[in-house]
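Novice: Following is a predicted model, sequence given first.
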Amino acid sequence: MRDSLDKTQQGLKRSRETWFGKVASLFDRTRVGDEVWDELEELLIAADVGVTTTQKLIEKVKQRIKAEKLSEGTQVRAVLKEEMVNLLKVDAGAASVSSLAGSQIILVVGVNGSGKTTSIAKLAYGFKNEGKKVILAAADTFRAAAIDQLKRWGERIGVEVVAHESGGDPGAVVYDALQAAQNRQAQVVIIDTAGRLHTKFNLMEELKKIKRVAGKYEMPQEVLLVIDATTGQNGLAQTRHFTEAVGVNGIFLAKLDGTAKGGIVLAIYDELKIPITYIGTGEQLEDIAPFNANTFVGAIFS
């Protein structure tokens, strides 16, 4: 993966040039008056930070500038940036799946159209470049096209794909993939699952079954939810439903380069306390970066 700062700045270009650019310019004035707070609230909500998180953030900034007797625009902007970093207090970099030692299972879930399969390819590409042996499991057996797509990615990247015929049992695919991983001493198994609406009970139950099969192997298991950053606040509802079903413990925020509303990152952390482990910053395989709070906040204001 390329330098994470450069990739994060690339992914947040639209956010930086629109809503957060306007936020930064609010504090270009010499002194900050009361009128700034209403403007700041409107801009943060427009950037998908969400009403609750926005109000909490502004209140913390107000408390600090009062306690520290600050009034200059540059000082207040610095406090805002610090409080944003504090809000992103779950260290996603430390929780990143790429940092886990030994073998690991990554169960990738998400709704249709979230960019799930492409995100899997980016992960596999990154792990392979780290020198790890990777196996992909094509457990989306509902669509033949999904199996073919994963096979094409596997061929392009140079990693093995374990797949059955379309319509088969996803749990059996996962079992075979994990057996193959043990036999070939693979370090990473990434499981692709059917893109499913988070409101569909039967499909969510099948996802639980896949997780149970994977859980029989003594390997660390990460449940990674892929969210399309352009869906905004709907991503919060998706995360809640998937977490209730299968215990999501990491988020891959895809298509961040396609939205001007990067504030959804703040809302996810504040309301759900689930770390964003990766962000998708473009269409190429290398367009992926581990999420880091300081890098993120620096990129939206740089």
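Specialist: Now that the structure is in, tell me what you want to look at. Numbering: from 1, shown residues only.
Novice: When you work out contacts or count neighbours from here on, use the C-alpha atoms and nothing else.
Specialist: Fine.
Novice: Quick check: which element contains the residue nearest the centre of the chain?
Specialist: The residue at the geometric middle of the chain, judged as the C-alpha nearest the mean C-alpha position with C-alpha atoms, centre = their mean, is F252 (2.4 Å). In this structure, F252 sits in strand 250-254 according to DSSP states H and E.
Novice: Put this next to the previous one:
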Amino acid sequence: MEIVILAVVIAVVVIGALGGLVVGSRRKKQLPPPPPSTPDITAAPPAEPHVGEEAETPRDEARRTIEEVDLPVTEEAVEEVEEAPPAPAAPAAPEVEVPAPTAGRMVRLRSRLSRSQNALGKGLLSLLSREHLDEDTWEEIEDILLTADVGVQPTQELVERLRERVKVLGTRTPDELRALLREELLTLVVPEFDRTVNTESPLDTPGIVMVVGVNGTGKTTTTGKLARVLVADGKNVLLGAADTFRAAAADQLQTWGERVGARTVRGPEGGDPASIAFDAVKEGAEIGADVVLIDTAGRLHTKTGLMDELGKVKRVVEKHAPLDEVLLVLDATTGQNGLVQARVFAEVVDITGIVLTKLDGTAKGGIVVAVQRELGVPVKLVGLGEGADDLAPFEPEVFVDALIGD
């Protein structure tokens, strides 16, 4: 009996223990969240954390310094910062060149001239060396002279003198023919002309030189080269860029001036050429320049309005002082058309001298004779190449020697 009671008590204790475990485990389970209810709009919103507050770290805990914090390493952080390129250096001032002296410059360039001119001299010498000089031969001589742009009237005069002198001479050796031809050609070139470029003003002002010509003759380049000629002769030169119609003309002229240390007075593109020329002469007087070179816009000799404007430039400049030199630039390859240009320009401005460009590239050296005869003014300068110092004072003897060759 006692055993039965003991077994019952043990069973009750076991069942109770098991029940306690079940109830305990059920209490540990989380309850589902309550269903959402309508918010109370009168209730105050929860307080927002203040700047610097930490969600889990108590305020009294010691804070870490920035050095103790391990920040995530990214590719951007380890990339080396490229060094900024150094600032470009200011452009150096152009080095001032020392032009070659002009004395004897044409002699030094004679070989260039003779390479293209020998056809004229050799052709004449070959014909004059014939044993019998009949009418056909003299016509060939005339043709050579006309082809070389000597001009009709000068050609006829030369042929007549040659016929007379050859008849008197009788027997003709090569040396005698060369001397004869040289003498007659030199007479045509008129060695008595004063070929000095006038840069000395009779007043207490700079010498004023105006350069004129049609488009394409190399007028602006010639003006720049003339500045070098004058600087080489010891002159203090100021340039006036009065060609405002061609966009690059003023820049081109200024570049030429900078190479020899000459200042350039210029104005806005499309500005009044007469005003710029006036300012150039005024500034030249103020700084004590020896010479003011004025580059004018290229004119078509068939355009009356443009030619009238050139006359205006001349009149405005002469309010300061009279022009000492007006140089007409002609392309030696244009032949008789160059004579037409020269004639029209001479009617607008008083041409005092001629510059022949591209004389090294043509066998038509007779244009020297023709243009001097047309205008009654001398060829003062000739362009014998593309180099900066290839503009040379014209020397008749050297020119004729180059024509007939050695």
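Specialist: Yes, it's here. On a predicted model such as this, the values are computed, not experimentally measured, just so you know.
Novice: Read off where the strand holding F252 of the first structure ends up in the second structure.
Specialist: Residues 353-357 of the second structure are where strand 250-254 of the first structure aligns, taking TM-score structural alignment as the criterion.
Novice: The matching stretch against the first structure, how far on average?
Specialist: Following the fit onto the first structure, the mean deviation recorded for stretch 353-357 of the second structure is 0.4 Å by mean C-alpha distance after the TM-score superposition for the first structure.
Novice: so how far is that stretch from its chain's centroid?
Specialist: Taking C-alpha atoms, centre = their mean, to the nearest Å, one finds the center of stretch 353-357 of the second structure at 22 Å from the center of the full chain.
Novice: outside of it, which residues touch it?
Specialist: For stretch 353-357 of the second structure, the external contacting residues (C-alpha atoms under 8 Å, 6 or more residues apart in numbering) are 195, 197, 217-218, 325-332, 368, 377-384.
Novice: Now do the same for A101 of the first structure: helix, strand or coil?
Specialist: Using DSSP: H, G, I helix; E, B strand; the rest coil, the structure places A101 of the first structure in coil.
Novice: What about it, how many residues nearby?
Specialist: Neighbourhood size, A101 of the first structure [other C-alpha atoms under 10 Å]: 9.
Novice: For stretch 90-105 of the first structure, measure first residue to last.
Specialist: Terminal residues of stretch 90-105 of the first structure are spaced 22 Å apart (C-alpha to C-alpha, to the nearest Å).
Novice: residue ranges of the helices in the second structure, please?
Specialist: In order along the chain, the second structure carries the following helices (DSSP state H): 2-28, 75-78, 105-108, 110-128, 135-147, 152-169, 174-189, 219-232, 249-259, 273-287, 304-317, 336-348, 367-375, 396-404.
Novice: Relative to the whole chain's centre, how far out is the longest one?
Specialist: Going back to what we said before, that points to helix 2-28 of the second structure. Going by C-alpha atoms, centre = their mean, the spacing between the C-alpha centre of helix 2-28 of the second structure and its chain's C-alpha centre is 115 Å.
Novice: Check the alignment and tell me where Y175 of the first structure lands in the second structure.
Specialist: Structural correspondence for Y175 of the first structure with respect to the second structure (TM-score structural alignment): F278.
Novice: so what's the aligned partner of L339 of the second structure in the first structure up against?
Specialist: In the first structure, the residue matched to L339 of the second structure (TM-score structural alignment) is L236. With contact taken as C-alpha under 8 Å, 6+ apart, L236 of the first structure is in contact with A267, I268, L272.
Novice: One more pass at 10 Å, please.
Specialist: For L236 of the first structure, the set of contacting residues under the criterion of C-alpha atoms under 10 Å, 6 or more residues apart in numbering consists of I227, I264, V265, A267, I268, Y269, E271, L272.
Novice: Need the buried ones from those residues selected in ChimeraX.
Specialist: Here is the ChimeraX command that selects only those of the contacts of L236 of the first structure that count as buried (16 or more other C-alpha atoms under 10 Å):
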select :227,264,265,267,268,269
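Novice: List the members of the contacts of L236 of the first structure that persist in the second structure.
Specialist: Contacts conserved in the second structure for those, counting by both residues aligned by TM-score structural alignment, their matches' C-alpha atoms under 10 Å: I227, I264, A267, I268, Y269, E271, L272.
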